[in-house]
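**Q** Sharing a model prediction with you, sequence too.
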Amino acid sequence: MTGILTGIKVVEFAQNAAVPYCGRLLAGMGADVVKVEPLEGDAMRGLAQLAPNEGKAYAVINPGKRGITLDLGSDDAGTVVDALFTWADVALVGFKQPDLLRYRIDDIHARSINSRLIHLTHTPFGPEGPDADVGGYDVLVQGRSGAGFIMNRTENGVPVSTRPAINDFGTGIASALGVVAALRHRDLTGEGQRVDASLLGTALALATPVVNFFEKIDPEAVAQLDEDLKLLQSAGVSFEERRQVYEQRVVPGAGAFRLYFRHYATADGIISVAGLSPGLIRRFHEITGLQTPDRNDPHGAEFNAVVEAADALFRTKTTAEWITKLREASYPCGPYNTPFEAINDEQIRANDFIIDFEHPAFGSYSASGEPIRFGAVPAQKVGPSPGLGQHTREVLAEVGLADNAVDQLIADGVVTSPS
């Protein structure tokens, strides 16, 4: 079966989630993605292990790829790296800047070998500035971007990292978009180029509605809020209480989110409702019979009373009963699933948003499918994640290394291959 990116060859030098998820998306569109791992494997192989060198996190992030191992620090690794760059249309690289140069996998070296190469370079905090060379992870940009202040739940008065790591996976999506755009540019010009992606840039993009500043209205209010939050912190007021102060003053439409765009407990579970337009707000009150509060005072006594009444009302029926009632009135709503319930949700399965895999080392598993589909090209059915070094011999032969050269690399411990 062919995909929309069939014929595009991708080499991936990256671990963990952000860049590998980009590779996963490209593989799902038909690209031939070769993942290059250290001899001991991607760190994700060790999380929630299912078999030796096989873990849950690795299995769900890396379907559809071929896998090889390579000791990038060895003297002979350069031969393999250069052969892969020559072969590839796209390189996905997730190393700190000093390591890019150390291992000669930086964009300048790569494109000196293959001028048509698209080199996706990932840096946690962006390629410029004082922290350009600093390593980082999703939890760090949750804090630095300001998004965590809104999103993180709390435990013992301290913010807790949001899961799943949405900035990792958002960066994977943004990276795939960048790669496809660069391939289009290459179609037009024949030129390869460097494409930069970062966790911090993604976090700020995802936080667009809450991380912004308007010179016309914000300076005085923000200065006062900053002063008040610091005073509250010095007085020992909890993070959650400080956040509530922030939301009451800053978050647009805070009242609407308390009533019309939220989750409610029902008689047997939880339901999600969503209706922020004037028409849907009117419909909410028609369906529920609740009075319409003054939304200009979203934390006043009247509004609080309506919120309490809504909470009590939704507890009087089951989730299924509320979904039926609300949908009969064309009011947006839906179930609130646990992750395991989502896997078997009829709507999710009907669209192959979750698909099944069969892995030779640990059997069947279910994980995310393709988030987009194309009308002219059927969805690409991808295989499971690769075993450690599973395709080393196969790939190195394809990129031009002779069998005896591969044998020597294995003997010298530069690469590994299952016997």
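**A** Cool, got the structure.
**Q** Please make it C-alpha for all contacts and neighbour counts, starting now.
**A** Will do.
**Q** For residue 33, the count of nearby residues, please.
**A** 28 (other Cα atoms under 10 Å).
**Q** and if you look at the one 4 residues further on?
**A** Residue crowding around residue 37 was assessed by other Cα under 10 Å; the count is 22.
**Q** try the one 3 residues further on
**A** Taking other Cα under 10 Å as the criterion, the count of residues near residue 40 is 15.
**Q** check contacts around it.
**A** Residues in contact with residue 40 (Cα atoms under 8 Å, 6 or more residues apart in numbering): none are found.
**Q** tell me which element it falls in.
**A** Under DSSP states H and E, no helix or strand contains residue 40.
**Q** Without its sequence neighbours, what residue ends up closest to the residue most central in space within the chain?
**A** Residue closest to the average C-alpha location in the chain (Cα atoms, centre = their mean): residue 169, at 1.1 Å. In this structure, residue 169 finds its nearest non-sequential neighbour in residue 18, 5.5 Å apart by Cα to Cα, 6 or more residues apart in numbering.
**Q** List the buried residues in stretch 308-322.
**A** In terms of neighbour count (16 or more other Cα atoms under 10 Å), stretch 308-322 has its buried residues at 310-311, 313-315, 318-320, 322.
**Q** Now distance to residue 134 and secondary structure too, for these, in CSV please.
**A** Shown next, in CSV, are the buried residues of stretch 308-322 (distance: Cα to Cα, whole Å; DSSP: H, G, I helix; E, B strand; the rest coil):
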residue, distance to residue 134, secondary structure
310, 48, helix
311, 46, helix
313, 51, helix
314, 48, helix
315, 49, coil
318, 50, coil
319, 47, helix
320, 49, helix
322, 50, helix
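**Q** Can you verify my assumption that residue 23 contacts residue 92?
**A** Yes. The criterion here is Cα atoms under 8 Å, and residue 23 meets it with residue 92 at 7.5 Å.
**Q** quick one: which of the two has more around it?
**A** residue 23 (32 against 27).
**Q** where's the more buried one, which helix or strand?
**A** helix 18-28.
**Q** Show me what that helix is packed against.
**A** strand 9-13, strand 32-37, helix 56-61, strand 90-93, helix 166-189 (3 or more Cα pairs under 8 Å, 6 or more residues apart in numbering; DSSP states H and E).
**Q** A further structure is provided below for comparison with the first:
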Amino acid sequence: MAQHSDIQRNGPLSGIRVIDLTAVVSGPMSTMILADQGADVIKIERADGDFTRHVATRRGGHSASYLNNNRNKRSVVADLKNPDDIAMIKTLVQDADVFIQNFRPGVVDRLGLSYEVLSVLNPRLVYMSISGFGFDGPLANKPVYDPLIQALSALTTVQAGSDEERPRLVRTILPDKLTAVQASQAVTAALFARERTGKGQKVTLSMLDTVAAFLWASDMNGHTFVGDEMEVEASQSFHDLIYEVKGGYLSISIMQNKHWEALAHATGRPDIIDDERFKTTELRDINRDARLDLTQEMVRDLDRDTLLTALEEAGVPCAPVLTRREMRQHPQLEANGMFVEYDHPTAGRLRQTRPAAVFHGTPATDLRPAPELGEHTAEVRASLTPNPLADAS
């Protein structure tokens, strides 16, 4: 592991330097995860900055999107068409541990920043490439955004419930964010392998592959047994597990027999225990639409908070359906210490989540706001020692 004396971070990745040539969300979120865990992430931006610097929901000249995906990093402005700036990036790479980019396939080759070039300068380099659809094949060079991945991966039809229903987008950029988490995990796995072998490696990851792998764990059972694939995917249920009650909505999730019996008693409907359609876990699954219709009928006229208390006391898995404002005010998230506040020099007081994972042996306690565009350009350039290898490669 290279130790970098010009910036002190704490956390499990302290001493790791990441050169970040990513933009928008999937790449920047992945590098922020690494930065939150103590890595020194140097974000290379063009003169007008990451695209997300310019989107809506702004204060003090900063977008919330940029602030929420780029904290704990340093920003360096570089012109990727300028040979001197390319040489500067190569010099940075020689003393780095990780290089991450999410350009379309082929772009880094034209820039002279491919794995083949950079691994010669630094054989211990972990080189992560993130793409949308993949690195070869008919769609590899197409422009990509999150909804396109949701469509092509079948996530939209999974969300619809069946192949015959109108496809629906998940109302968050799940492929982007899931790819970010997968990328950060893959980088740390490659760093661990390097500790054993002494060698870096190239790692490739596409958003499409990430979502396909994610879906297979629970949504592709009908395509698991070769030769017995489903021709048309039947609806898992015509209902979401969201129930309308007086004063709002609840989610109730019944899996085990004891939970079904507890629901029966908590709602004053012990008769459902003897209903032959719902006697076992398998029967409750086979007759799921009837079960969910019955559950909705049972709870529709009950007060939300009264019912929630009764269900919780009976041991029924349940939760209130919250708005975003209610979520951040919920006592469980408060108990978890999930939200942090700190001051940004120009955007003012910010509220964000802490990193989800808490490292009790190597705590990551740094919290620095997302950088101004080019804030650290002079600092980083001044720390570089000119290296003829970077110019010659």
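**A** Nice, thanks for sending it over. Keep in mind the model is a prediction, meaning the values are calculated, not measured.
**Q** rewinding a little: what's the equivalent of the residue nearest to the centre of the first structure over in the second structure in contact with, if anything?
**A** For residue 169 of the first structure, the aligned position in the second structure is occupied by residue 177, per TM-score structural alignment. Shown in contact with residue 177 of the second structure (Cα under 8 Å, 6+ apart): 25-26, 29.
**Q** would JSON lines of the residues you listed with neighbour count and distance to residue 277 of the second structure be doable?
**A** Converted to JSON lines, these look like this (neighbours: other Cα atoms under 10 Å; distance: Cα to Cα, whole Å):
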{"residue": "25", "neighbour count": "23", "distance to residue 277 of the second structure": "46"}
{"residue": "26", "neighbour count": "27", "distance to residue 277 of the second structure": "45"}
{"residue": "29", "neighbour count": "26", "distance to residue 277 of the second structure": "46"}
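**Q** Residue 324 of the first structure versus the aligned partner of residue 215 of the second structure in the first structure, what's the distance?
**A** Mapped onto the first structure by TM-score structural alignment, residue 215 of the second structure lines up with residue 207. Using Cα to Cα, to the nearest Å, one gets 33 Å for the distance from residue 207 of the first structure to residue 324 of the first structure.
**Q** Tell me which of these two has more neighbours.
**A** Taking other Cα under 10 Å, residue 207 of the first structure and residue 324 do not tie; residue 207 has more neighbours (18 against 14).
**Q** Please name the nearest non-neighbouring residue to that one.
**A** residue 147 (5.8 Å).
**Q** What does that neighbour correspond to in the second structure?
**A** In the second structure, residue 147 of the first structure lands on residue 155 (TM-score structural alignment).
**Q** Residue 34 of the second structure: what's it in contact with?
**A** 13, 41, 184.
**Q** Let's have these in TSV, adding distance to residue 228 of the second structure.
**A** Below are those laid out as TSV (distance: Cα to Cα, whole Å):
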residue	distance to residue 228 of the second structure
13	46
41	48
184	36
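**Q** Out of these, the closest to residue 169 of the second structure would be?
**A** residue 184 (24.9 Å; Cα to Cα).
**Q** For the closest one, which non-adjacent residue is closest in space?
**A** residue 30 (5.1 Å).
**Q** Distance check, the one you found against residue 40 of the second structure.
**A** Taking Cα to Cα, one finds residue 30 of the second structure at 13 Å from residue 40 of the second structure.
**Q** Could you do residue 359 of the second structure as well?
**A** In terms of Cα to Cα, residue 359 of the second structure sits 17 Å off from residue 40 of the second structure.
**Q** Neighbour count: those two, which is higher?
**A** residue 40 (29 against 13).
**Q** Give me the aligned partner of the more buried one over in the first structure.
**A** Residue 40 of the second structure maps onto residue 32 in the first structure, by TM-score structural alignment.
**Q** who's in contact with that match?
**A** 6-10, 65-66.
**Q** please redo it, this time with the cut-off set to 7 Å
**A** Listed by Cα atoms under 7 Å, 6 or more residues apart in numbering, the contact partners of residue 32 of the first structure are 8-10, 65.
**Q** Which one (most neighbours) among the residues you listed?
**A** residue 65 (28 neighbours).
**Q** Which part of the first structure matches the helix or strand containing residue 319 of the second structure?
**A** In the assignment (DSSP H and E), residue 319 of the second structure maps to strand 318-320. On the first structure, the counterpart of strand 318-320 of the second structure by TM-score structural alignment is residues 333-335.
**Q** Let me see the ranges of the helices in the stretch 151-300 of the second structure.
**A** 155-160, 174-197, 207-216, 257-266, 281-286, 288-299 (DSSP state H, counting those that start in this stretch).
**Q** and the last one, how far from the first structure on average?
**A** Looking back up the chat, that one is helix 288-299 of the second structure. Superposed on the first structure, helix 288-299 of the second structure shows a mean distance of 4.1 Å to its aligned residues (mean Cα distance after the TM-score superposition for the first structure).
**Q** Quick check: the gap between the match of residue 215 of the second structure and residue 151 of the first structure.
**A** For residue 207 of the first structure relative to residue 151 of the first structure (Cα to Cα), the value is 10 Å.
**Q** same deal with residue 201 of the first structure?
**A** Applying Cα to Cα to residue 201 of the first structure and residue 151 of the first structure gives a distance of 17 Å.
**Q** Equivalent analysis for residue 178 of the first structure, please.
**A** Distance from residue 178 of the first structure to residue 151 of the first structure, by Cα to Cα: 27 Å.
**Q** Which one's more surrounded, these two?
**A** Applying other Cα under 10 Å to residue 178 of the first structure and residue 151 shows that residue 178 carries more neighbours, namely 19 against 14.
**Q** corresponding residue for the more buried one in the second structure?
**A** Aligned partner of residue 178 of the first structure by TM-score structural alignment: residue 186.
**Q** Any figure for the gap between its match and residue 20 of the second structure?
**A** In terms of Cα to Cα, residue 186 of the second structure sits 15 Å off from residue 20 of the second structure.
**Q** can you check residue 306 of the second structure too?
**A** 51 Å.
**Q** coming back round to it: what's the match for the residue nearest to residue 184 of the second structure in the first structure?
**A** Match for residue 30 of the second structure (TM-score structural alignment): residue 22.
**Q** show me the contacts for its match.
**A** Contacts of residue 22 of the first structure (Cα under 7 Å, 6+ apart): 172-173, 175-176.
**Q** how about 8 Å then?
**A** 171-176 are the contacts of residue 22 of the first structure under Cα under 8 Å, 6+ apart.
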